[in-house]
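In: take this sequence and fold it.
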Amino acid sequence: MSTHRPAALQGSLFDQADEPRLGPPAGLRRTHLGSGAWIDVLPGWLSGSDALFEHLAAEVPWRAERRTMYDQVVDVPRLLAYYREDDPLPHPVLAEARDALSAHYADELGEPFATAGLCYYRDGRDSVAWHGDRIGRGAREDTMVAILSVGAARDLLLRPAGGGPVVRRPLGHGDLIVMGGSCQRTWEHSVPKSTRAAGPRISIQFRPRGVN
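Out: Alright, predicted model coming up:
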């Protein structure tokens, strides 16, 4: 079992709301990446994000995983939780967020967001390597993955599959990013390790049924 302890969250001076609240998604701004891929970004979609971070950090049944890599069994460098389509989410505002995203993208996506995966990056040592969500339908179909971030900002990097120029988006404190079109097939994304002092961050990833 990992003895890695989470760093303390330094709250945002600009987000002092006691209760988490969503803003309208109308402020989403789209960037076309090429090859049919795009991202929509909305900074500060969720106010009261620090309060939500503290609730999730304390109440979610986080699990530490180990996996085999290069003939060694190593710790996965983040904590994980997963909520299936019919599972109650760990805070009502997350169900509101999933429903709001489903309504906003109904015409474009053609189906609702269904599942929620959570990642807890405890400090700059935690990370996720370059990948696309290609298990399931994302390997062959255009789809969307929406990520809501609470806690300290960490860089989300995107690049064309196989390498190329990197797009960098710092995400935290209630920011939203939606990766759409062919993004999971033709682009990759990662959260790299950071040598800078990095506070903890939790990301909530909303996906349609059959996309992982």
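
In: rest of the way, CA atoms for contacts and neighbours
Out: Will do.

In: show me where this protein has helices.
Out: 49-59, 92-104, 106-109, 183-186 (DSSP state H).

In: now do the first one: distance to the chain's middle.
Out: When distances are taken as CA atoms, centre = their mean, to the nearest Å, helix 49-59 is centred 15 Å away from the chain's centroid.

In: please generate a structure for the following sequence too, so the two can be compared:
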Amino acid sequence: MSTPLQGSLLDGFGEVGLGALAGVQRTELGDGAWVDVLPGWLTGADELFERLANGVPWRADRRAMYDRMVDVPRLLCFYDETRELPDPVLAEARDALSAYYFEELGEAFTTAGLCYYRDGNDSVAWHGDTFGRGATTDTMVAIVSVGAARALQLRPRGGGASVRYPLGHGDLIVMGGSCQRTWEHAVPKTKRPVGPRISIQFRPRNVR
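Out: Purely as a prediction, here's the structure:
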């Protein structure tokens, strides 16, 4: 059973909306990779969490690992460019990100992948988004987090020190440049009692 969401005192369950992107702070990671971070970009994030948790057609996937099938440790839903997003504010966020990063990215964000981390047992292992063009070219993946904060960790491919970003309650992180090829990211399991979190990953066409 998941731990109930404890709302942020700074966010509450108020009106859902977006702030200005001008406040993003960029960190150069090396090898052409960078991340932009903007805490609390989305206001009313706890309200949006409830709308998505109850309104998205979540699915539980299974995958082959070694010689057996295992449960994917999170719930999933993917919206390609032909599907209407499950909440109007997600379309607003996608369009705002597309406009802000268009000169640097050269194209719009078109898809949205949603992950529902129900508690500390849900996770995603180390990986890069290298299915499609992310394997060979620079691209961007923009993630908006609602619900309780969970740690998103990044580390260089091939080893090295990791960096950690606790993301939740409307925080934004954008991984850009060579990040998907030269770095990996993960949301590790935790034994600490944590509430549920939903991440929304906006990507350009043919990046997964």
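
In: quick one: map Pro92 of the first structure onto the second structure.
Out: Taking TM-score structural alignment, Pro92 of the first structure has Pro88 as its aligned residue in the second structure.

In: mean deviation of the top strand by length along the first structure from the second structure?
Out: Of all the elements of type strand in the first structure, the one with the most residues (DSSP state E) is strand 72-83. Once the two models are superposed, strand 72-83 of the first structure sits on average 0.4 Å from its counterpart in the second structure (mean CA distance after the TM-score superposition for the first structure).

In: show me what that strand is packed up against.
Out: If contacts are counted by 3 or more CA pairs under 8 Å, 6 or more residues apart in numbering; DSSP states H and E, strand 72-83 of the first structure sits against strand 63-69, strand 113-121.

In: residues contacting Leu80 of the first structure?
Out: Trp62, Arg63, Ala64, Glu65, Gly117, Leu118, Cys119, Tyr120 (CA atoms under 8 Å, 6 or more residues apart in numbering).

In: now which of those residues would you call buried?
Out: Buried members of the contacts of Leu80 of the first structure, counted by 16 or more other CA atoms under 10 Å: Trp62, Gly117, Leu118, Cys119, Tyr120.

In: how far off centre is stretch 166-184 of the second structure?
Out: Offset of stretch 166-184 of the second structure from its chain centre (CA atoms, centre = their mean): 8 Å.

In: one more: stretch 83-99 of the first structure?
Out: Using CA atoms, centre = their mean, the offset of stretch 83-99 of the first structure from its chain centre is 14 Å.

In: so how far is the first residue of it from its last?
Out: 15 Å (CA to CA, to the nearest Å).

In: could you find the closest non-adjacent residue to Glu19 of the first structure?
Out: Distances taken as CA to CA, 6 or more residues apart in numbering place Gly48 nearest to Glu19 of the first structure, at 5.3 Å, with adjacent residues excluded.

In: distance of the one you found from Leu13 of the first structure?
Out: Distance of Gly48 of the first structure to Leu13 of the first structure, computed by CA to CA: 11 Å.

In: got a list of what the aligned residue in the first structure for Val207 of the second structure touches?
Out: Superposed on the first structure with TM-score structural alignment, Val207 of the second structure falls opposite Val211. Counting by CA under 8 Å, 6+ apart, Val211 of the first structure touches Asp133, Arg134, Ile135, Gly136, Arg137, Gly138, Thr143.

In: how about a cut-off of 7 Å?
Out: Contacts for Val211 of the first structure (CA atoms under 7 Å, 6 or more residues apart in numbering) come out as Ile135, Gly136, Arg137, Gly138.

In: which of Gly48 and Leu13 of the first structure has more neighbours?
Out: A direct count of neighbours by other CA atoms under 10 Å for Gly48 of the first structure and Leu13 places Gly48 higher, at 22 against 6.
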